[in-house]
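S.K.: Sequence and computational prediction follow.
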Amino acid sequence: MTNNITWWKGAVIYQIYPRSFKDSNNDGIGDLAGITSKLDYIASLNVDAIWLSPFFTSPMKDFGYDVSDYCGVDPLFGTLQDFKDLVVKAHQLGLKVIIDQVYSHTSDQHAWFKESRADKTNPKANWYVWADPKPDGTPPNNWLSLFGGSAWQWDTPRQQYFLHNFLTSQPDLNFHSMEVQDAILNAAKFWLELGVDGFRLDVVNMYFHDETLADNGVADSPEKMFVGVDPNNPFSKQHHVHQMCRDDNLEFLKRLRNLLDFYPGSTTVGEIGAPDGLSYMAQYTSNGDKLHMAYTFELLSDKCEPLYLKDNMMRIADSLKDGWPCFALSNHDVVRSATRWTQGSNYKSAKAKAMLVFLLTQRGTPCIYQGEELGLPEADVPFDKIVDPFGIEFWPVFKGRDGCRTPMAWENQADLGFGSELTRQWLPADQSHQSLAVSEQEVDSASMLHFIKEFLAWRKNNIALLTGSINWLDSGDPVLLFERVDSSQKLIVAINFSEHSELCPDVDDGAAIVWSSHEVSSTLKPYQCTIWQV
């Protein structure tokens, strides 16, 4: 790996959705102790860090993304001591710990909001985004919520509207208040002092709003639609130039970076969902004084055609300059890549492997979502079992996010070894996952799990794949061909992204094959990946 300060460059991050990873106390919900019990497994994957989705105190209207205490552990997941124990064991195993931070909004059950809504003169009156109604009583502008309808909710105690970009129970913080910024930075410091190695920042581009509350315009072209949101969602019809992505955010991100600089080796990765997200990735990661890493949704879409992938990777490289990207094919918000990218394929297993090799050979920091190393497909959750408010609101056109959040597959049994077969799980275990469970794949040398473990172990010893530059080479579609180059190593990667054999591309004279997913010949078999060293 690289040095301890910049360990995150090229590191592989394993994302854990705590509710669904491992249930240690048989209440049907995954918890911190359950995660700790499986850290040896995670370390055996040869990843470098874990990222934990929210485990903070919350009424769970949005399953932890509605925080009611930034410095508390929700009893569903255990105690603060359980978290400390997790950090200690992770570090003993050489794993860094990154935790989600949801700064743009809180739960309406947060003590800050309860005080703020009491009246217009209390010490926290300006901590949230409040606005008077128009003369006719309607909301102050046309801003929309991602979860449907107006982004404004009337509050009777306060006799004003408050802004909520998500659920009505998730009021937006007013980052124009320095007191709010200070409080958020204090919360970040709390976790840094406990030894966390970094933060994944939820919707990092949505901290600030236009204080004039000007109306959003219409998204008059696909480029202006909100990336990552179903086009049937009314939210995608607006150009959210006043609701998010404000330049004010840059100064706060500098303040956050200043704090992290007091904790050498700590890092940040920001989630950016926005029109022209690449420009914000570049803006937020430039000059080494804001975010360490950022990602947008280009690889979280349904598109996986070779030219689409190449074009987007080239645009990201051209946009970022000195910035560092983070990439994922799956996470807790989108249909699993093993379903999204292999629909209709006759080579599902081979394609799933090629997808991850593509992810793990790009310039940037890759994230693997729990179960992705097993090739788990999207679970089929019937409507009567859906709990995601997003899915309930937009069913059946959009089924929500529950299908990627079902219990992790540990054992080939009805409950997948998640907890107890006698306990009802918060989401039903998908029986199609049984044959793909860890217990089955660990004893199968041809399994996806073995493939990923072995490739990640090999990747660790190739510096060009960790921190090297990337140069895309000419190749006939559908073969992706690119170089990864470091001062001490040059690798050439070829991936046949098709269901037909393709001629093996010409590479530099003297290049030697150092890794291949299939037997080497004059052709690349369907979804074959081959790497040469020059």
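M.R.: Done, it's in. Numbering: from 1, shown residues only.
S.K.: rest of the way, CA atoms for contacts and neighbours
M.R.: Will do.
S.K.: Go through the helix or strand harbouring I470 and flag the buried ones.
M.R.: Per DSSP states H and E, I470 falls inside strand 469-472. Going by neighbour count (16 or more other CA atoms under 10 Å), the buried part of strand 469-472 is S469, I470, W472.
S.K.: got it, and stretch 177-195?
M.R.: Burial within stretch 177-195, assessed by neighbour count using 16+ other CA under 10 Å, is assigned to V180, Q181, I184, L185, A187, A188, K189, W191, L192, G195.
S.K.: can I get these in TSV with distance to K237 and secondary structure?
M.R.: Listed next are these as TSV, based on distance: CA to CA, whole Å; DSSP: H, G, I helix; E, B strand; the rest coil:
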residue	distance to K237	secondary structure
V180	31	helix
Q181	31	helix
I184	31	helix
L185	34	helix
A187	35	helix
A188	34	helix
K189	38	helix
W191	38	helix
L192	39	helix
G195	42	coil
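S.K.: can you list those residues in TSV and add distance to Y161?
M.R.: Shown next, in TSV, are the buried residues of stretch 177-195 (distance: CA to CA, whole Å):
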residue	distance to Y161
V180	19
Q181	22
I184	23
L185	27
A187	27
A188	29
K189	32
W191	33
L192	35
G195	39
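S.K.: JSON lines please, covering the buried residues of strand 469-472 and showing distance to E442.
M.R.: Conversion of these to JSON lines gives the following (distance: CA to CA, whole Å):
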{"residue": "S469", "distance to E442": "34"}
{"residue": "I470", "distance to E442": "33"}
{"residue": "W472", "distance to E442": "35"}
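S.K.: Below is structure B, check it against A:
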Amino acid sequence: MAGQDWWKGAVTYQVYPRSFQDSNGDGIGDLPGITARLPHIADLGVDAIWLSPIFTSPMRDMGYDVSDYTEIDPTFGTLQDFDTLIARAHDLGLKIIIDQVLSHCSDQHPFFTESRASRDNPRADWFVWADPKKDGTAPTNWLSVFGGSAWTWDARRKQYYLHNFLSEQPDFNFHNPAVQDWHLANMRFWLDRGVDGFRFDTANYFFHDPQLRDNPADFREKSRPDGNPYEMQYHLFDKNRPETTGWMERIRTLLNSYEARASVGEVGDSHHAIRLMGEYTGPSRLHQCYSFEMMGPDYAPAVFQSKISNFFDGAPNGWPMWAFSNHDVPRHVTRWSRHGASQDVLAKQAAALILSFEGSICLWQGEELGQTDTDLAFHELTDPQGIAFWPEPVGRDNTRTPMVWDGTANGGFTTGKPWLPVNPPQLARNVAAQVQDAESVLNFYKAMLRFRRETPALKTGRTRFLDLPDPVLGFLRGDDLACIFNLSPTEVTVRVKDLAALIGPTRAATIHGESLTLGPNGVAFATVTNPIEAP
């Protein structure tokens, strides 16, 4: 993993600091807690860690509302704690990538306080301000992801300001070069402290249409309104703007001035995510992008094949990062449960599946345990999105509950009261128990990560999909490794030519001549007798 291209084909492990390990008994995870648990992550066999936001924040959106971009929030510790974490991670051979929430900040950031004070102060145009329509309504029909209008009235300026998320998260005006320069300086601060790269939150939200044109209705036919009305618009003008690529190029120029640093952009869009991932990545833009394209309800061969093929066909010089779960969506073992013979069997197949994909990979904390979503009552919620749209769509607290380290009270996460509960179904899936069980999901993840690390074709080999019937997904990586999966809880037999020996973490699979039998959620890795060069 040494060198400038360490990120290519790498596996990153996402840590949600509030929920990983509490070191002081206040019920909230922190940096010293993460540092203490780094050996667990290193032992898994991943290459890097992505830390969700740790910066000073009023926590209206759990740190995604930053009020100081160069300071650690006291909830999580100090800059010295951060430096200690970086040093320990590097000693263990782990890279550290930190979240950068640049499209918006907290309304308590001093620059927004200054901007809203008048229309002629030095930072008056650092945020997106607009006059009302003649009838007093908002300048456009743009909606907030978290509900309601994306515009909030401010009596000081007698103007509306834009916020794609909470009203307490005003959007920066990236059409102003001074805003870009300032964010680059903040990034330089962290690069100088030794971080290995950045994950850019809401990477397609940086720019808005300066003409303030209304979004049209979503062109897709709907039988009933969406749970969140945001999905009822076709978002042509409030995000996904062409100016974004120029900003990506400025970020890449900065990163190229440091040794072996990397970037990944988050693309959230229900229409063009794969295309945008390609546009935003390449030799002069971000190193890689990931989206929510594999975080939906569908678990079918056509879904995975289409996402991978569409990306590499459309962006031969780009690079994806694939993920099945993160802190914003239900865990995939919960989403796809009906497709599994059991939770453990499904969790193991999902591990084998994603870790065989071409591209880089991101794993969500607890995924290596086969962890499931937590059932929460309304009064237990803290997530503004979950509260606003209760009971649909499911909020984000359900996936953010604490990491479970052992079978004791609160799973060894804290000696106090955890900020979200650790319930019995989650407690049963703990690290200590699974370490001792050779057949556990955790030990399967370790085996699969080792197989990926030791198999060059899984890191950089190109992909050629095989023509196999549902529910079987099959493809070649490189010119001599076949990866075949039965995405159902029922045994199937398919004809596959040229398979030789089964290798690696194969599960519930046998070869008889040209017949491959896969048990429920079976996994087959095999060499082929007649190597075929993949395109």
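M.R.: Perfect, I can see it now. Fair warning: this is a prediction, and the values are worked out from it, not measured in the lab.
S.K.: TM-score of the superposed pair?
M.R.: Laid over one another, the chains give 0.95 as their TM-score (TM-score structural alignment, normalised by the length of the first structure), with 522 aligned residues with a CA RMSD of 1.6 Å.
S.K.: follow-up on the earlier one: tell me which of the buried residues of stretch 177-195 of the first structure is nearest to L427 of the first structure?
M.R.: L427 of the first structure has its nearest neighbour among these in W191, at 29.3 Å by CA to CA.
S.K.: show me what contacts that closest one?
M.R.: Counting by CA atoms under 8 Å, 6 or more residues apart in numbering, W191 of the first structure makes contact with C71.
S.K.: likewise G375 of the first structure?
M.R.: Counting by CA under 8 Å, 6+ apart, G375 of the first structure has contacts A338, S349, A352, L436, M448.
S.K.: what's the farthest-apart pair in the residues you listed?
M.R.: Longest span within those, CA to CA: A352 and L436, 13.3 Å.
S.K.: residue range for the strand holding I470 of the first structure in the second structure?
M.R.: Using TM-score structural alignment, strand 469-472 of the first structure lines up with residues 462-465 of the second structure.
S.K.: Name the residues that touch stretch 517-532 of the first structure?
M.R.: 347, 350-351, 354, 357, 491-504, 511-516.
S.K.: Give me the distance between the residue most central in space within the first structure and L480 of the first structure.
M.R.: Nearest to the geometric centre of the first structure sits N331, at 5.2 Å (CA atoms, centre = their mean). N331 of the first structure sits 24 Å away from L480 of the first structure, going by CA to CA, to the nearest Å.
S.K.: do the same with F327 of the first structure
M.R.: Shown here: F327 of the first structure relative to L480 of the first structure, a distance of 17 Å by CA to CA.
S.K.: Likewise for D508 of the first structure?
M.R.: D508 of the first structure is 16 Å from L480 of the first structure, by CA to CA.
S.K.: Of the two, which one has the most company?
M.R.: Higher neighbour count among D508 of the first structure and L480: L480, with 22 against 11, using other CA atoms under 10 Å.
S.K.: Assign the residue nearest to the more buried one when sequence neighbours are not counted to one of the three secondary structure states.
M.R.: Nearest residue to L480 of the first structure, sequence neighbours excluded (CA to CA, 6 or more residues apart in numbering): I495, at 5.1 Å. Secondary structure for I495 of the first structure, judged by DSSP: H, G, I helix; E, B strand; the rest coil, is strand.
S.K.: per the alignment, I495 of the first structure corresponds to what in the second structure?
M.R.: Under TM-score structural alignment, I495 of the first structure pairs with F485 in the second structure.
S.K.: Which stretches in the stretch 401-535 of the second structure count as helices?
M.R.: 424-427, 431-435, 441-454, 456-460 (DSSP state H, counting those that start in this stretch).
S.K.: Highest mean neighbour count out of those?
M.R.: Across the helices of the stretch 401-535 of the second structure, averaging neighbours per residue (mean count of other CA atoms under 10 Å) puts helix 441-454 on top, at a mean of 20.
S.K.: helices and strands around it, which ones?
M.R.: Applying 3 or more CA pairs under 8 Å, 6 or more residues apart in numbering; DSSP states H and E, we find helix 441-454 of the second structure packed against helix 31-44, helix 343-354, helix 431-435, helix 456-460.
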